[in-house]
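What would the 3D arrangement of this be:
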Amino acid sequence: MGSKNKLKRFKENETFDNVIQPTRQEVAEGFTFKGSWHRHFKNIKPIVLELGCGKGEYTVGLAKQNPDKNFIGIDIKGARFWRGAKTALEEDLENVAFLRTQIELVDLLFGENEVSEIWITFPDPQIKYKRTKHRMTNKVFLDKYHKILKPKGTLHLKTDSEFMHGYTLGLLHGLGHEILYANHDVYKNEGSPKEVLEIQTFYENQYLEKGKPITYIQFRIN
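The predicted structure is shown next:
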């Protein structure tokens, strides 16, 4: 994407009422919606997050399927989620928002027990050992998710990375967390939830064209 295109999207994001872009300092000093996201959505429906939302395909797709819930896509790359934010406005999806920030700040953005579900869709697997701290399902991140999730809150990991799938399964088993469902090839093996099969991201389509299996884990943090 050209720099002019990015700048245009950044400018347009500033005009979207479904895009929130706090500074790191604003988050550190006390984010305005932490613990009170109902003020943004003007309702008390359950909140679902998509972390590393990219173009926002899952945020928008899930919102269409579940009008009784609110969906927030989180990513630091605003030029990417611009597409999802624009689509949500064009289609009058009032249960969609996008938050431009670093995912490691998630426990400063949401209050205790404020979130019902978390989707992690095609994250960078950070395969090198020195990058372990950046894996979005490592213990530090799981602890952050646990802080903001309601009791029995559900997490979903959908990835093309066999490494990420195996690493996460091993960690969950080792920490005694509850694995509700796991599938190492969702399009060949039956049983995956419909939203796993019916909603596909831009990158997922690329992986499927290359014949890569798509994996999925649904779990709870004990």
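
From here on, just use CA atoms for contacts and neighbour counts.
Noted.

residue boundaries of the strands in the protein?
Remark: strands assigned in the chain by DSSP state E are 19-20, 47-51, 70-75, 96-100, 115-121, 149-159, 178-183, 215-220.

Find the residue at the geometric middle of this protein.
residue 50 (1.8 Å; Cα atoms, centre = their mean).

want to put them side by side, so please do this one too:
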Amino acid sequence: MRLRHKPYAKEKIQEYPHYVVTQEKTIKGNWLSRFNENNPIHIEIGCGKGRFIIEMAKRYPNINFIGIELQTSVIVTALEKQIEEKLPNLQLLQANANELRDYFEDGEVDRIYLTFSDPWPKNRHEKRRLTYKDFLTIYKAILKPEGELHFKTDNQGLFEYSLVSFSQFGTLLKEVYLDLHQTDQENVMTEFEEKFSKKGNRICKAVLTF
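Below is the predicted model of the structure:
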């Protein structure tokens, strides 16, 4: 999908450093200083335009949420929503997923959300998939020992690949849903989830620990 360039995005992000962390790697181990309350930290890797992470922050005020997105023209939309909402338990981080250990201390995060990540279907792009073993190593490090990874996708190939990757890595699968919307599980949808489910795509979900 082609990203629409927003020439004002970088300047807008710089105007709101209290909402968006960019290259400030000194935040590592100090995330609670960005929030009003000392609550558990949940992060979404690839938060896109912010629909999921903002709705989660509104529903669960006793949890501190961090939406992580690399693309400037995308994260600025999440920022614009946060400027309107002014949620005290939400922060944004502009960073690459493979650099997360530069921004989070080991054991600093309570839960990770991977929601509708790019499937990178070509074999030569396997290492870019956010459920590849190298990323799992990062997640295991920054999560608390009892911390969970929540993974959702409509892409059947990515889901099957990820289940194998989780198993080979030695994770403990706590929950697996092959058609999430047919269950009574509480669910907050992303923009992509709503779009794909309206097309009739089944939504799959896995919950695991390391």
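
care to give me the TM-score?
TM-score for the superposed chains, counting by TM-score structural alignment, normalised by the length of the second structure: 0.92, backed by 207 aligned residues with a Cα RMSD of 1.5 Å.

related to what we said a few turns ago, counterpart of the residue nearest to the centre of the first structure in the second structure?
By TM-score structural alignment, residue 50 of the first structure lines up with residue 44 in the second structure.

how far away is that match from residue 184 of the second structure?
Computed as Cα to Cα, to the nearest Å, the residue 44 of the second structure to residue 184 of the second structure distance reads 23 Å.

next one: residue 76 of the second structure
Noted for residue 76 of the second structure: a distance of 33 Å to residue 184 of the second structure, by Cα to Cα.

nearest residue to the counterpart of residue 74 of the second structure in the first structure other than its sequence neighbours?
Taking TM-score structural alignment, the alignment pairs residue 74 of the second structure with residue 80 from the first structure. Nearest non-adjacent residue to residue 80 of the first structure, counting by Cα to Cα, 6 or more residues apart in numbering: residue 55, 4.9 Å away.

mind listing what residue 139 of the first structure touches?
residue 171 (Cα atoms under 8 Å, 6 or more residues apart in numbering).

Now check the second structure for the residue matching it.
Using TM-score structural alignment, residue 139 of the first structure lines up with residue 133 in the second structure.

Quick one: residues contacting the residue nearest to residue 80 of the first structure.
Taking Cα under 8 Å, 6+ apart as the test, what residue 55 of the first structure contacts is 80, 81, 82, 83, 84, 201, 202.

quick revisit: so can I have a markdown table of the strands of the first structure showing distance to residue 27 of the first structure?
Below are those laid out as a markdown table (distance: least, Cα to Cα, whole Å):
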| stretch | distance to residue 27 of the first structure |
| --- | --- |
| strand 19-20 | 12 |
| strand 47-51 | 17 |
| strand 70-75 | 14 |
| strand 96-100 | 11 |
| strand 115-121 | 18 |
| strand 149-159 | 19 |
| strand 178-183 | 31 |
| strand 215-220 | 27 |
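
So which of these is nearest residue 33 of the first structure?
Nearest to residue 33 of the first structure among these is strand 19-20 (10.0 Å), distances taken as Cα to Cα.

what's the mean deviation for the closest one versus the second structure?
With mean Cα distance after the TM-score superposition for the first structure, strand 19-20 of the first structure departs from the second structure by a mean of 1.2 Å once superposed.

distance of the closest residue to residue 106 of the second structure other than its chain neighbours from residue 185 of the second structure?
Excluding the flanking residues, the one nearest residue 106 of the second structure by Cα to Cα, 6+ apart is residue 142, at 4.2 Å. Applying Cα to Cα, the value for residue 142 of the second structure to residue 185 of the second structure is 27 Å.

Can you give me the separation between whatever residue of the first structure lines up with residue 96 of the second structure and residue 67 of the first structure?
Using TM-score structural alignment, the partner of residue 96 of the second structure in the first structure is residue 102. Plainly put, residue 102 of the first structure is 27 Å away from residue 67 of the first structure if you go by Cα to Cα.

go on, residue 26 of the first structure?
30 Å.

Could you pull up the contacting residues of the counterpart of residue 163 of the second structure in the first structure?
Residue pairing (TM-score structural alignment): residue 163 of the second structure is matched to residue 169 of the first structure. Residue 169 of the first structure is in contact with residue 217, counting by Cα under 8 Å, 6+ apart.

Now for the corresponding residue of the second structure for residue 200 of the first structure, how many residues are close by?
Residue 200 of the first structure maps onto residue 189 in the second structure, with residues paired by TM-score structural alignment. By other Cα atoms under 10 Å, 17 other residues sit near residue 189 of the second structure.
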